[in-house]
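Novice: Quick one, what's the 3D model for this:
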Amino acid sequence: MVQDIYLTFDDGPNDEMDNILDILKTKKVKSTFFLVEPNMREYPQAVLRLIEEGHYPALHSVTHDKRMLYEGNPLNVAEEMRHTQKTLYELTGVTSHLTRAPFGSHPYMKEDLRHGLVQYMMKMWDWNVDTVDWKHHETAPGRIIENAIKGIDAVAEGQIVILLHVTKGTASVLSRLIDRINKDGVQFRAYDPEQHFTMNFWDDNRL
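Specialist: Below you'll find the predicted structure:
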């Protein structure tokens, strides 16, 4: 049975984006990028490139700020994602409905916040393999590979969604990580809205 693996990268684009895209191109791996709106405006060519090379552009908010997103108006998250969606369309002509809540949806994305995304016809992905690269990318990037392999081995069945970030440390081990994962029966995939599946910490199948 083929095991579908989705490499997903948060917080781009930034100065490391081209490096990561170069590695993915060399390895012939398609991925999904959760993009932050101000970063998209700063690096528009990187956004265009990722689309041209067959990766999927997804939405990761404007502020990336817990207080701004998760306190106050229950439409805050949906509004930030819609703003990010509009910027993506302005830059590329592509519309994306896939979101990822900064810091993960649990415990922040209570039902009223999730309902806002549903109102705006958006989907939301978390992950089931956490490389913890946000913690290790500067001091111990090798741990990123260890955590990924351990996490993959712990997923008994179904699709695997791996959390990574666009950082120098992650880029430094990405080629080796792909080589470790890439074996018979593995298929690297980018998100496909025509084949959406539920992947959120609330098991909310509306998303």
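Novice: going forward, measure contacts and count neighbours with C-alpha atoms only.
Specialist: Fine.
Novice: what's the longest helix in the chain?
Specialist: Ranked by number of residues, the top helix in the chain under DSSP state H is helix 76-92.
Novice: Give the other helices and strands that the strand or helix carrying residue 152 contacts.
Specialist: Secondary structure assignment for residue 152, by DSSP states H and E: helix 142-154. For helix 142-154, the elements it packs on are strand 129-130, helix 133-136, helix 168-181, judged by 3 or more CA pairs under 8 Å, 6 or more residues apart in numbering; DSSP states H and E.
Novice: let's see 7 Å
Specialist: Under the contact definition 3 or more CA pairs under 7 Å, 6 or more residues apart in numbering; DSSP states H and E, helix 142-154 sits against strand 129-130, helix 133-136.
Novice: Which one, of those, ends up nearest to residue 154?
Specialist: For the helices and strands packed on helix 142-154, the distance to residue 154 is smallest for strand 129-130, at 8.6 Å, taking CA to CA.
Novice: Going along the chain, name the strands of the chain.
Specialist: 3-12, 32-35, 56-59, 98-99, 123-124, 129-130, 160-165, 186-188 (DSSP state E).
Novice: by how many degrees do the longest one and helix 142-154 diverge?
Specialist: Same thing as strand 3-12. Angle of strand 3-12 versus helix 142-154, following axes from the mean of the first three to the mean of the last three CA atoms, to 10 degrees, is 140 degrees.
Novice: this one next, for a side-by-side:
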Amino acid sequence: MPSATPTATAQPETTPTALAPSPAPKTNTKKTVQPEASKKPSVPVQKNQGRVKLSQKKLTLSQLAVKYPDTFKLRGSAQEKKIALTFDDGPDTRFTPKVLDVLKANQVKATFFVLGSKASSYPDVIRRIVNEGHVIGNHSYSHANLPKLTVDKFQSQIINTESVLQGLIGYAPKLIRPPYGAINEEQVRWVADHHYLIVNWNVDSLDWKSLSSDQVLNNIMQQTKPGSIILQHSGGADSQDLSGTVQALGPLISKLKAAGYTFVTVPELLHVAKSK
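Specialist: Sure, this is the predicted structure:
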């Protein structure tokens, strides 16, 4: 799933198009008199419709990408036929090593957005990813749905994962991919203030649905364009079968190479550093 579940089992990581609107403020029905400054002015719907400031609204992911272009990325430049393969929700010992085997056989470097909890459990797989020339990104500690967290808990998801990875790979990843692609504006501002970079995707393989190799291959081939960031998974819930991802990977690389594409890591595609 676009990054499995809050513990790698929940809702799909399909890119949300909008965050749920905040409930309207309740009207104070008590008769106690409040100071004028503390009263919330009622807003007549007809007179003031459309006049609410954008900053007061919950922005969609695409709106956040437009508002924070230096912090929130969905794709690379369309001027060159370069693309980036990305793999979420690992590492594990079921599928991550198989994905690495295919990438090695085809001499392709990719970007792995890993969970802090799983990195701690499978440090040898993390070291293999790095030793074979791939890039590591931060995918939170426990696959939490970030917009539902308090500020402190959100920060802990990122910082705790960074601490685990720093000890294993020797650098603090600059790249963050929120589970499900979901993040709110306050969190984006925190990311910007702390010099991270949010990287979502514009090609979704939907492989978290345990699709066949043909389905995974077709989903990617139909959407890929120059500059694409392609979402796949190298780990997930115990109930998920990512065999289709592994089996599709070799043919996918061959087809895209034949179409003139070059595979690069996300930092290479976006011309950014891999570490903070």
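Novice: will you turn the strands of the first structure into a markdown table that also has mean neighbour count?
Specialist: What follows is the strands of the first structure, written out as a markdown table (neighbours: other CA atoms under 10 Å):
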| stretch | mean neighbour count |
| --- | --- |
| strand 3-12 | 21 |
| strand 32-35 | 26 |
| strand 56-59 | 26 |
| strand 98-99 | 26 |
| strand 123-124 | 26 |
| strand 129-130 | 20 |
| strand 160-165 | 22 |
| strand 186-188 | 15 |
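Novice: Adding distance to residue 18 of the first structure, write those out as JSON lines.
Specialist: Listed next are the strands of the first structure as JSON lines, based on distance: least, CA to CA, whole Å:
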{"stretch": "strand 3-12", "distance to residue 18 of the first structure": "10"}
{"stretch": "strand 32-35", "distance to residue 18 of the first structure": "13"}
{"stretch": "strand 56-59", "distance to residue 18 of the first structure": "15"}
{"stretch": "strand 98-99", "distance to residue 18 of the first structure": "22"}
{"stretch": "strand 123-124", "distance to residue 18 of the first structure": "26"}
{"stretch": "strand 129-130", "distance to residue 18 of the first structure": "23"}
{"stretch": "strand 160-165", "distance to residue 18 of the first structure": "13"}
{"stretch": "strand 186-188", "distance to residue 18 of the first structure": "19"}
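Novice: Nearest to residue 65 of the first structure, out of these?
Specialist: strand 3-12 (12.1 Å).
Novice: Go ahead and name everything in contact with that closest one.
Specialist: With CA atoms under 7 Å, 6 or more residues apart in numbering as the test, strand 3-12 of the first structure has contacts from 31-36, 39, 159-166, 185-190.
Novice: Find me the equivalent region of it in the second structure.
Specialist: Using TM-score structural alignment, strand 3-12 of the first structure lines up with residues 81-90 of the second structure.
Novice: Specify, as a residue range, where stretch 32-41 of the first structure falls in the second structure.
Specialist: The aligned range for stretch 32-41 of the first structure is 111-120, by TM-score structural alignment.
Novice: sorry, back to before: and the strands of the first structure: which comes nearest residue 111 of the first structure?
Specialist: It's strand 123-124; of the strands of the first structure, that one is closest to residue 111 of the first structure (CA to CA) at 12.9 Å.
Novice: quick check: angle from the helix holding residue 152 of the first structure to strand 160-165?
Specialist: With the same axes, to 10 degrees applied, the angle from helix 142-154 of the first structure to strand 160-165 works out at 160 degrees.
Novice: Going by neighbour count, which residues in helix 142-154 of the first structure are buried?
Specialist: Residues of helix 142-154 of the first structure classed as buried by neighbour count (16 or more other CA atoms under 10 Å): 142, 143, 144, 145, 147, 148, 149, 151, 152.
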